[in-house]
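> Provided below are the primary sequence and the corresponding predicted coordinates.
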Amino acid sequence: MSEIEAKPKPLRWGIIATGNISIKFAKDLLVDPATRDATDVAHRIGAVGSRSIEGAKAFIHKLETDPGTSTECQSQLEACKTYGSYDEVYNDPDVDVIYIGTPHPMHYANAKRALEAGKPVLCEKPFTMSLSELDGLIKIAKDKNVFLMEGVWTRFLPIMYRVQEIIHSGKLGKVRRLFADFSIDFRPDEHPYSWRMIDPALGGGSLLDMGPYPAVWATMLLHHHPDNTSKKPPTLVFSHQTIYARSGVDANTRWLLEWEDVGQALCVTDMTAHGTHHGCVIVTCEKGDLILDGSIARPSTYHIIMRGEDGPSADDVKETFEVPVPAGVGMCYEADEVYRCIKRGEIQSDRMPWEESRMVQGWFDHIRATSGASGTG
C-alpha cells in the first residue's frame, strides 16, 4: 500500500456558529494529528454556517490569517464553503459531521435539525437546557442510527487519563472526597443585560456554562471508580445557588454528590470571584492527596502528596508532574474520538456515553428547579 493510500480519509466538519468556542475548536481541527501521536485520524473544515454569509466568511478569514495556521491549512480553508444559514450546512452532501457551538438554548433545535438531516453531531456542553430535550435528541439519534455526543472535551485530555489511572489504581488508598472549583470573576455588572452569562434567554448564569467542568472531574474520578461496582448515579445531597439579582440567573452554585461506595464530591461554580490557580481539583484519599493546578478545563500539572499515618506534616513527600497538551487548546482529542466512533459505526462514545450526559443534565435540572434561578428550559 502506498503512503497516500495509507493515510486516513479526512472527516469533513461543518461548523455551526462562529463565536469564540467555534474558533477554538476549528483551530484545533487544523492542528496536525502527528503532534499528538495520532496516525489514524484526519480532519478538515468543510463548511461554516453563520447567521449571515459575511459572518461565515469573516470566520474563515480569521482562521486563514492566524499566525499558527500553516500554508497547507490555509490552502484547505480556501476550499471551505461558507453559508449564511445553518440548514445549508446540515444539507451539504460534502459535510460528514456537525459541530454545534451556538448558545445553550439553541443546542436542542440545532442538533435536532442536524440529526434529522442524517448528520453525526458533536454538540457543545451543556448538551441541552433540560433532560427532556436531551432524551428527544437521543431518540432521534437511535431512530436515525446517527452518532451523537456532548462536547465535554476535558474528558479526552491526556492528563485526565493519567489522573484517572492514579486514583483508580489505589496507590493513594480509598477516596475520601473530591473538591472541584471553576470560578472566574467576569465582573457581570460591567456587561450589558444581553451578555450571554447574564441573560436568562441565552442560558445565563454560572451553572450551565461552567458546571460541566467540575462535573466531569467528579464523574471521571468517582463515578468511574472501580469501587463503584454498581455504577449507580450518586445522590445529590444538597445544592445552593446565589441569585444574581439583576437578571435572576445564578451568580454561583455549589452542589454535593455522594457515591455510596466511593466518596463525596463538592462542585463549585462562580462568575463573580476568581478561583485559585493552585488546587482547582483536590482529591483527598486515605494515604495522600492528588492536586491539580491550572484551569479546571485543561490543567497541565498535578501533584501527589503522600501523608504520614498521623496526618499532614511538613515532612510529607510531594511529587509534581507535568502533562501538557502538545499543540492547540486540546479540543482536538474529542474530535479524534468522534472520528474513531464514526469509523467504527458507533452512534455514541464509550468515553462520553449518553447516560452520563443524562446524569449530569439531571443534576443541573434539579439544582435550577429548586433554587428559583431564571432560565430557559
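Good, I have the coordinates.

> use CA for all of it now, contacts and neighbours both
Noted.

> pick out the residue nearest the middle of the chain.
V152 (2.0 Å; Cα atoms, centre = their mean).

> is it in contact with P212, as I believe?
Yes. With contacts counted by Cα atoms under 8 Å, V152 reaches P212, the gap being 7.3 Å.

> mind checking how far the residue of the chain positioned farthest from its centre is from G49?
Residue farthest from the centre of the chain, counting by Cα atoms, centre = their mean, is D310 at 38.9 Å. According to Cα to Cα, to the nearest Å, D310 and G49 sit 60 Å apart.

> check it against this one:
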Amino acid sequence: MTPHTIRWGIISTGGIATTFSKDLLVDPATRGVTDVRHKIAAVGSRSVPSAQAFIDKLKAASGPSSWGAQNGGLEGTKAYGTYDEVYADPDVDVVYIGTPHPFHHQNAKAALLAGKNVLCEKPFVMDVAELDELIAIAKENKVFLMEAVWTRFQPIAYAVQEAIQSGKLGRPRRVTAELSSFAHIDDRADDDRMIDPKLGGGALLDLAPYPAVWSMLALHQHPQNTDMEPQVLDFSQRIYKRNGVDEMSAFTVKWEGLAEARLLNDFTAWTPRDNACVIDCDKAQLIIDHPLYRPERFRIVPHPQTVAGSSESEAPAVKPDDITEETEHRFSIPAGNGMHYEADHVARCLRDGKLESDRMPLAESRVVQGWLDTVRKGGNSVLKDWPHIAGNW
C-alpha cells in the first residue's frame, strides 16, 4: 500500500520548529510506520533568506533526517517571507506553528481562517478565551486543530497508560510530577524567551504542560474518573524580581472522587533524574524517569509492606495478586527526537477525515489551559493581567 503523504507548512524557524522539521524527515520505517509519510512543502519566516537558510540547513543535515532530504521530503519546498503566504499555499495540507506562545493565537487564527489544518505548539495559547475562539473557528471552517503535546504520542506514554488502566496496580491515589531546569536566568538577557514577559516567559508557561501530560494520562483518562473539569486546589509562585515573571510555580489539581496531582516547575533547580513523576497506586508506584517530555524508562515499584523481608510488623498479609518485585520498562526512540509520533498521528487524522484528535482532544487542552489560567491570573507575576498589559511593552 502506498503511504499517505502529508504536506506540511512550517511557521517560524526557531529551535522547536527545527527539531520538528528534522523529525518529519526521519525514515518512518525506523519506527515501524508504513502507512504515512511527511513532506515539507513550505517554510514561513520573517524574510525569504531566513526561510531559505532554514531549508538549506535541513537539506545539509546529517543523521536520521538526511533520509527525508534524499527521498523527496524537501523536494520543491518553498521559502516565504511571510506566514500568510504559507497559509495561502494550496500545496500545504497542515500548518505547524512553532512561534513563541503569545503569538500562537494570532498565527493559528490566521491559518484556520485561511482553511488550513493546524498543529500548534504548547502551551496552546495564553488563556482559555483565546482557545475557545480557535475551537469555534476550526469547527466553523471544518478544519483540524490540535495542540502539539508530543509526549502523549511516544510509545512509553501508551505503555504507562496501559499499566495504570490494566488494574494490576490498583486504583491511582496521587500523581506527583516535576519538570524543573536550572536555567541560569541571571545570565540571560532581558529579551531571552525564557524570562521575557513579552514572549510569555516564566516557568509556568514554559514547563507546566509536561507534568500535566502525565496527570492527564494517568488520572483524567482513567476509566474510574468521572470529573471532566478538575480544578486547581492550591498553588504558589516565586517571582523573579528582575522582570516579574515566575521562576517557580507549583499547584495541586483534584479529580473529585479519584485522586490529586501535585505539579511543580522551577527554573532554579533540577528535576530528580530517576523519579520525575510518581503515580502512586494501591498496589505499587509507577515511577517515570526525567526528562518528562521524553522519558525512556519507567519502573513499577512495590510498596514496602509487600517487599520480601519487610520489617514492618503491622503490614497486612501479602495477597496473591500483590506486586512484590520491582520491574523496569525501557522505551528508546530508535531515530530522531520523538516528535514524529505526533506528526504520524496528525497525518492519520487528516487521511481519515477527522477534525479532532481522540488522543489529544481539544477538551483536554482546554482543561490544562484552565489550570495555567488559574495559576497565572491568581499569582503575582507580571503576566497575571495578560493580555491587558501586552500593549504596555
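Received, thanks. Bear in mind the structure is a predicted one, so any value in this text is a computation, not a measurement.

> could I get the TM-score for this pair?
Remark: TM-score between the superposed chains equals 0.95 [TM-score structural alignment, normalised by the length of the first structure]; 371 aligned residues with a Cα RMSD of 1.6 Å.

> before we move on, the earlier item: spatially nearest residue to the counterpart of the residue nearest to the centre of the first structure in the second structure (excluding sequence neighbours)?
Aligning on TM-score structural alignment places V152 of the first structure opposite V149 in the second structure. Counting by Cα to Cα, 6 or more residues apart in numbering, V149 of the second structure lies nearest to K122, which is 6.4 Å off, once chain neighbours are set aside.

> now do the contacts for that neighbour.
By Cα atoms under 8 Å, 6 or more residues apart in numbering, the contact set of K122 of the second structure is 101, 147-149, 209.

> aligned partner of it in the first structure?
Match for K122 of the second structure (TM-score structural alignment): K125.

> for the first structure, which helix is longest?
helix 354-371 (DSSP state H).

> so what secondary structure elements neighbour that one?
Here helix 354-371 of the first structure touches helix 131-144, strand 235-243, going by 3 or more Cα pairs under 8 Å, 6 or more residues apart in numbering; DSSP states H and E.

> now the helices for the stretch 101-250 of the first structure?
For the stretch 101-250 of the first structure, the helices defined by DSSP state H, counting those that start in this stretch cover 107-116, 131-144, 158-169, 206-210, 212-218.

> would you reformat the ones you listed as TSV and include mean neighbour count and distance to W363 of the first structure?
Shown next, in TSV, are the helices of the stretch 101-250 of the first structure (neighbours: other Cα atoms under 10 Å; distance: least, Cα to Cα, whole Å):
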stretch	mean neighbour count	distance to W363 of the first structure
helix 107-116	21	18
helix 131-144	17	10
helix 158-169	17	22
helix 206-210	24	10
helix 212-218	24	9
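
> number of residues surrounding N380 of the second structure?
Per other Cα atoms under 10 Å, the neighbour tally for N380 of the second structure reads 17.

> that one and Q237 touch, don't they?
Yes. N380 of the second structure lies in contact with Q237 (Cα under 8 Å); the separation is 7.5 Å.

> picking up where we left off before, can you tell me which of the contacts of K122 of the second structure are in strands?
Secondary structure assignment by DSSP state E places 147-148 of the contacts of K122 of the second structure in strands.

> between the contacts of K122 of the second structure, which is closest to S365 of the second structure?
Ranked by distance to S365 of the second structure (Cα to Cα), these are led by E147 at 6.9 Å.

> what is the burial count for the nearest residue to that closest one once chain neighbours are set aside?
In space, and not counting its chain neighbours, E147 of the second structure is closest to C120: 5.0 Å by Cα to Cα, 6+ apart. Neighbourhood size, C120 of the second structure [other Cα under 10 Å]: 24.

> once you drop chain neighbours, what's closest to W8 of the second structure?
I40 (4.7 Å).

> ignore what I typed, I meant H222 of the second structure.
Distances taken as Cα to Cα, 6+ apart put Q165 closest to H222 of the second structure, at 6.4 Å, once the chain neighbours are dropped.

> what is the aligned counterpart of that neighbour in the first structure?
Using TM-score structural alignment, Q165 of the second structure lines up with H168 in the first structure.

> and what of A42 of the second structure?
Checking TM-score structural alignment: A42 of the second structure goes with A47.

> which element is its match on?
strand 43-49 (DSSP states H and E).

> quick one, whichever helix or strand comes after that strand and strand 43-49 angle?
Downstream of strand 43-49 of the first structure, the first helix or strand assigned by DSSP H and E is helix 53-64. Put simply, helix 53-64 of the first structure runs at 150 degrees to strand 43-49, going by axes from the mean of the first three to the mean of the last three Cα atoms, to 10 degrees.

> for K112 of the first structure, give its distance to I4 of the first structure.
36 Å.

> returning to that earlier point: got a markdown table for the helices and strands packed on helix 354-371 of the first structure, with distance to D37 of the first structure too?
Below are those laid out as a markdown table (distance: least, Cα to Cα, whole Å):
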| stretch | distance to D37 of the first structure |
| --- | --- |
| helix 131-144 | 31 |
| strand 235-243 | 39 |
